[in-house]
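S.K.: All I have is the shape, not the residue letters:
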């Protein structure tokens, strides 16, 4: 069974791409789940998508169903190969220890991840957003979430300042 990811958290990212594992993600990464986490550029949005290695079979099945449907409509196969390359070729293993994940440099570049990352559960996967890009989303509720997370972070960092 694939892990199910639900929740969100704004996390600091250091220069090497290290980030504390968000609580909701840690809860989904139970001992029976794959220890290996993969990350790729999201195919539709300006973010990264992450999932356990065990999710690859599901992605392959979805891609094949879509290819067959496109083929039945007489569509060219080029779109299928772009998706396959994006899904399986433009992905990397995310380093992980007991407390941290390391987002690979190439993936940080593709996702435009800087010093903050907004992790968002999406069921069988999770997304990693630059929170500034999340504020530009066409999803009004998601924009509100990003704004809230940034505001809460700002209030935490100014509490001890006089």
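M.R.: Good, I have the coordinates. Every value quoted in this text rests on a predicted model; they were computed, and no experiment measured them. Residues are numbered from 1 along each chain as shown.
S.K.: going forward, measure contacts between C-alpha atoms and count neighbours the same way
M.R.: Fine.
S.K.: could you pull out the helices for this protein?
M.R.: 23-28, 56-72, 78-84, 105-111, 131-134, 140-158 (DSSP state H).
S.K.: Which one of those lies nearest to residue 122?
M.R.: helix 23-28 (11.0 Å; Cα to Cα).
S.K.: can you tell me which residues contact residue 135?
M.R.: By Cα atoms under 8 Å, 6 or more residues apart in numbering, the contact set of residue 135 is 142-144, 146-147.
S.K.: closest to residue 113 among the residues you listed?
M.R.: Taking Cα to Cα as the measure, residue 113 lies nearest residue 146 of the contacts of residue 135, at 14.4 Å.
S.K.: burial count for residue 104?
M.R.: Residues lying near residue 104 (other Cα atoms under 10 Å) number 19.
S.K.: And here is the other one:
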């Protein structure tokens, strides 16, 4: 992937998980050949993480390098298998359909996504937050961003398409 995910947008989510694709996300996904996006439970934060399907091989390579380093230090493989299950098992694919996508029900449950979703670019991936959880973040700048997006949400159309 040559484009990076950068930017943020607050979007409405309907009862079926349909959401308009934020402009920053659409720009980053443009070169992807697959109409699918992978979404998974974030391993460290109370949100979801998403990326193009081409990023799966990068994640597998990173996991293998980490496993080998842990093995060299004499660590048990249990942590590796937990990460692999979290990375590859607790994930689903979302299809892009026009200017929208549908966040799968299981992922909405794991990410506690309700009627609003805060999309945030993080370089080679993006996050999908329940804005109420973003407001509880220990990162003061991220909290300020979430507050701003919620306060100004009525000034811009972010409806479901």
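M.R.: The structure has been received and is ready for your questions. This is a predicted model, so every value here is computed, not measured.
S.K.: what's the spacing between residue 156 of the second structure and residue 98 of the second structure?
M.R.: Applying Cα to Cα, to the nearest Å, the value for residue 156 of the second structure to residue 98 of the second structure is 20 Å.
S.K.: hang on, the earlier thing: of all pairs in the contacts of residue 135 of the first structure, which one is the farthest apart?
M.R.: 142 and 147 (8.6 Å).
S.K.: Excluding chain neighbours, give the residue nearest to residue 127 of the second structure in space.
M.R.: Once flanking residues are discounted, residue 127 of the second structure sits nearest to residue 49: 4.4 Å by Cα to Cα, 6 or more residues apart in numbering.
S.K.: Contact partners for that neighbour?
M.R.: Residue 49 of the second structure is in contact with 39-42, 125-128, counting by Cα under 8 Å, 6+ apart.
S.K.: and which of those residues is nearest residue 59 of the second structure?
M.R.: residue 125 (10.9 Å).
S.K.: ok, that closest one to residue 148 of the second structure distance?
M.R.: 22 Å.
S.K.: neighbour-wise, which of those two wins?
M.R.: Neighbour count, other Cα under 10 Å: between residue 125 of the second structure and residue 148, residue 125 has more, with 19 against 12.
S.K.: ok now do the closest residue to that one other than its chain neighbours, which residues does it touch?
M.R.: Once flanking residues are discounted, residue 125 of the second structure sits nearest to residue 51: 4.8 Å by Cα to Cα, 6+ apart. Applying Cα under 8 Å, 6+ apart, we find residue 51 of the second structure in contact with 37-39, 124-126.
S.K.: do that again at 10 Å, thanks
M.R.: Contacts for residue 51 of the second structure (Cα atoms under 10 Å, 6 or more residues apart in numbering) come out as 1, 5, 25, 28-29, 36-40, 93, 123-127.
S.K.: any idea how far the residue nearest to the spatial centre of the second structure is from residue 151 of the second structure?
M.R.: Nearest to the geometric centre of the second structure sits residue 49, at 2.4 Å (Cα atoms, centre = their mean). From residue 49 of the second structure over to residue 151 of the second structure the distance is 24 Å, taken as Cα to Cα.
S.K.: got it, and residue 123 of the second structure?
M.R.: Residue 123 of the second structure is 25 Å from residue 151 of the second structure, where distance means Cα to Cα.
S.K.: who's more crowded, the two?
M.R.: Comparing residue 123 of the second structure with residue 151 by other Cα under 10 Å, the one with more neighbours is residue 123, at 13 against 10.
S.K.: Tell me how far the more buried one lies from residue 6 of the second structure.
M.R.: According to Cα to Cα, residue 123 of the second structure and residue 6 of the second structure sit 6 Å apart.
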